[in-house]
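In: Whatever this is, show me its structure:
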Amino acid sequence: MRVLVVDNYDSFTFNLVQAFGKAGCEPLVYRNDAITLEEIETLRPDRIVISPGPKGPRDAGMSGRIIESFGSRIPVLGVCLGMQCINEVFGGRTVRAPVCVHGKTSKIYHCGSGLFRGLPSPFAGARYHSLVADGIPSCLRLEAWTEDRIPMALRHDRYPIVGVQFHPESFLTEHGDALLRNFLQGLS
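Out: Predicted structure coming up:
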């Protein structure tokens, strides 16, 4: 399985690449400003991952256009900044988090389906962010959250698009490999 990983200039990107490689995938890594939509068509990825990044969605290069162009037909996973990009593509906004959380774990509560199929609720998830998704549009469902109701996962109601605010690739996240396997196997 070919997994296109869009690198938003983040140190966690290659942890994701390593996790997908370990799962038996062929990760293809391109920086967010070094790939075109036409090149993605040629690559024919089976999955697309929008990586974390140090800034906000407006500074994520082609990430939003990739979600818009391919999300209806190729499953997309957004991680951290990637989830914020998904939210903004569909009309939401990104705001400062009530509290910046970097290198800490939180209890992640979830719906039990899709990415979270077979995972306990709650589980510990690693967080590294100072921004959060807000004004979540009606086409996105809240799939996971923290105790204080910060959105931790969103899923499109028609397309195979899902985002997580926490970092499944971090060693601090429980069941991260299982969550990524669920993405690879499908979001049903």
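In: Please count neighbours and contacts with C-alpha atoms only from this point.
Out: Fine.
In: if I look at residue 148, how far off is residue 180?
Out: As defined by C-alpha to C-alpha, to the nearest Å, residue 148 lies at a distance of 25 Å from residue 180.
In: Those two: who's more crowded?
Out: Taking other C-alpha atoms under 10 Å, residue 148 and residue 180 do not tie; residue 180 has more neighbours (19 against 8).
In: quick one: the stretch of helix or strand the more buried one belongs to to chain centroid distance?
Out: Using DSSP states H and E, residue 180 sits in helix 176-185. Here helix 176-185 is found 12 Å from its chain centre; the criterion is C-alpha atoms, centre = their mean, to the nearest Å.
In: buried residues in it?
Out: For helix 176-185, the buried set under the neighbour-count rule, 16 or more other C-alpha atoms under 10 Å, comprises 176, 177, 178, 179, 180, 182, 183, 184.
In: what sits against the residue nearest the centre of the chain?
Out: What sits nearest the mean C-alpha location of the chain, by C-alpha atoms, centre = their mean, is residue 78, with 2.1 Å. The contact partners of residue 78, taken as C-alpha atoms under 8 Å, 6 or more residues apart in numbering, are 49, 50, 51, 52, 84, 85, 86, 162, 163, 164.
In: Could you also give me the structure for this second sequence? I'd like to compare it with the first:
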Amino acid sequence: MKRALVLEDGSVFIGEAFGAKEGRAGEVVFNTGMTGYQEILSDPSYCDQIVTLTYPLIGNYGINRDDFESIHPSLAGLIVKEAAAAPSHWRSENTLHELLQEKNIPGLAGIDTRRLTKIIRAHGTLKGRFVSLDEDMEVTAAELTTQTFPRDQVCRVSTQGAYHAPGVGPRVVLIDYGAKHGIIRQLIKRGADVYVVPYDMSAKEILSLKPDGIMLSNGPGDPTDVGEAIETVKTLISKLPIFGICLGHQLISLACGATASKLKFGHRGSNHPVKDVRTGRVDITAQNHGYTIDESSLAGTDLSITHVAINDGTVEGVAHKKYPVFSVQYHPEASPGPEDANPLFDRFFEIMEKSETERKELSTNA
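Out: The predicted model follows:
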């Protein structure tokens, strides 16, 4: 069965439909990762987006039960050059087509993904819609120019209730703005006693859990759409060690008085070089974000820049000048992606241990 992708600029791509039958609209973005399609399509940060994968063959190692980053994928659609119908891997349990069918996600294969990517790079992220071939493409394109999408993505992908993953190490409260399972795995791997809480839990409720540290997760959309989260982070910054990832990084920055703006076409892939400006070390990182913190807006805050993107110079990490609070724009949990930045979790645990020692010393000397 044929299916078309219509962009708001009037571009039309006709290919083979797979996955769910229904057509959906969303923000069309691209990811340059060569592997990790299962983690990409289950990343909650892609909520309401139609994701184009630039690597030409997708689905060749199938779908397994272990590599999901969320239980219910929330992207609006998937576009590939070729969708493998007969995957080959010992862990494979079903095909990409079967997964998209099960999760009610439409897919489009057989189009020129290189051309689509170049359009997005030239014009910026565009709105698009999957339609059948008997629809009026010009009318669809015109409708897309005025269509607005919901801005409540974080509310929809965050956990609806707190839950506990017991451990014998420091207690970490992970505020879920659309957290990838990879973050939780990294905390559990290090023995943390993890509480995962909804995005709108108050600072008072979070502190009542007696955490040793707080993690702010990744998540979809514009950070200014979750104003209550910014206020909560503003309260928590002076209380405990905090580590923010992606959207969590943006929320820390906004809570300290910085501003954010939308990138032309975002950073999405597993091959983005990032430089630590303090040491000169360069890590290859996994990224997925459409917004960035404005470097000039950090000048009057208590934050210092720790990392920058090699490709475009944008801010990739900050640290607080007074409190044990730091964040990065990329994904050190590496799901999928290189593990260069994984030691940032070890740093977070070291900061929590140091902070706990200092609190005990203060209590003893009081």
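In: hang on, the earlier thing: between the buried residues of helix 176-185 of the first structure, which is closest to residue 107 of the first structure?
Out: Among the buried residues of helix 176-185 of the first structure, residue 176 lies closest to residue 107 of the first structure (C-alpha to C-alpha), at 13.4 Å.
In: Assess the claim that residue 83 of the first structure and residue 153 are in contact.
Out: Yes. Between residue 83 of the first structure and residue 153 a contact is recorded at 7.5 Å, counting by C-alpha atoms under 8 Å.
In: any residues in contact with both of the two?
Out: Counting by C-alpha under 8 Å, 6+ apart, the contacts common to residue 83 of the first structure and residue 153 are 162, 163, 164, 165.
In: Now for the aligned partner of residue 157 of the first structure in the second structure, how many residues are close by?
Out: Here residue 157 of the first structure is matched to residue 321 in the second structure, going by TM-score structural alignment. Per other C-alpha under 10 Å, the neighbour tally for residue 321 of the second structure reads 12.
In: again with residue 365 of the second structure
Out: Residue 365 of the second structure has 7 neighbours, counted by other C-alpha under 10 Å.
In: same question, residue 275 of the second structure
Out: Residue 275 of the second structure is flanked by 20 other residues according to other C-alpha under 10 Å.
In: And the helices in the stretch 101-250 of the second structure, which stretches?
Out: For the stretch 101-250 of the second structure, helices defined by DSSP state H, counting those that start in this stretch occupy the ranges 113-123, 137-146, 153-157, 181-189, 203-207, 227-236, 247-255.
In: For residue 4 of the second structure, which of the ones you listed is the nearest?
Out: That would be helix 137-146 among the helices of the stretch 101-250 of the second structure, by C-alpha to C-alpha, at 8.8 Å.
In: follow-up on the earlier one: what would the shared contacts of residue 83 and residue 153 of the first structure look like in a markdown table with secondary structure, distance to residue 43 of the first structure and neighbour count?
Out: As requested, those are exported to a markdown table (DSSP: H, G, I helix; E, B strand; the rest coil; distance: C-alpha to C-alpha, whole Å; neighbours: other C-alpha atoms under 10 Å):
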| residue | secondary structure | distance to residue 43 of the first structure | neighbour count |
| --- | --- | --- | --- |
| 162 | strand | 21 | 29 |
| 163 | strand | 22 | 29 |
| 164 | strand | 25 | 25 |
| 165 | coil | 27 | 28 |
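In: CSV for those residues, including distance to residue 188 of the first structure?
Out: Putting those into CSV (distance: C-alpha to C-alpha, whole Å) gives the following:
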residue, distance to residue 188 of the first structure
162, 12
163, 15
164, 16
165, 20
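In: Quick check: the farthest pair among those?
Out: Longest span within these, C-alpha to C-alpha: 162 and 165, 10.4 Å.
In: what do these two both touch?
Out: Residues touching both residue 162 of the first structure and residue 165 by C-alpha under 8 Å, 6+ apart: 83, 153.
In: ok, residue 157 of the second structure touching residue 180?
Out: No. Assessed by C-alpha under 8 Å, residue 157 of the second structure is found out of contact with residue 180, at 10.4 Å.
In: Please compute how far stretch 349-361 of the second structure lies from its chain's middle.
Out: Put simply, stretch 349-361 of the second structure sits 29 Å off its chain's centre (C-alpha atoms, centre = their mean).
In: Could you pull out the buried residues of that stretch?
Out: 349, 351, 352, 353, 355, 356.
In: Please tell me how far the nearest residue to residue 156 of the first structure once chain neighbours are set aside sits from residue 27 of the first structure.
Out: Excluding its sequence neighbours, the residue lying closest to residue 156 of the first structure (C-alpha to C-alpha, 6 or more residues apart in numbering) is residue 140, at 4.5 Å. From residue 140 of the first structure across to residue 27 of the first structure, the span is 27 Å (C-alpha to C-alpha).
In: same check, this time on residue 35 of the first structure
Out: Taken as C-alpha to C-alpha, the span from residue 35 of the first structure to residue 27 of the first structure is 15 Å.
In: swap in residue 175 of the first structure?
Out: 21 Å.
In: Show me which of these two is the more surrounded one.
Out: Comparing residue 175 of the first structure with residue 27 by other C-alpha under 10 Å, the one with more neighbours is residue 27, at 22 against 19.
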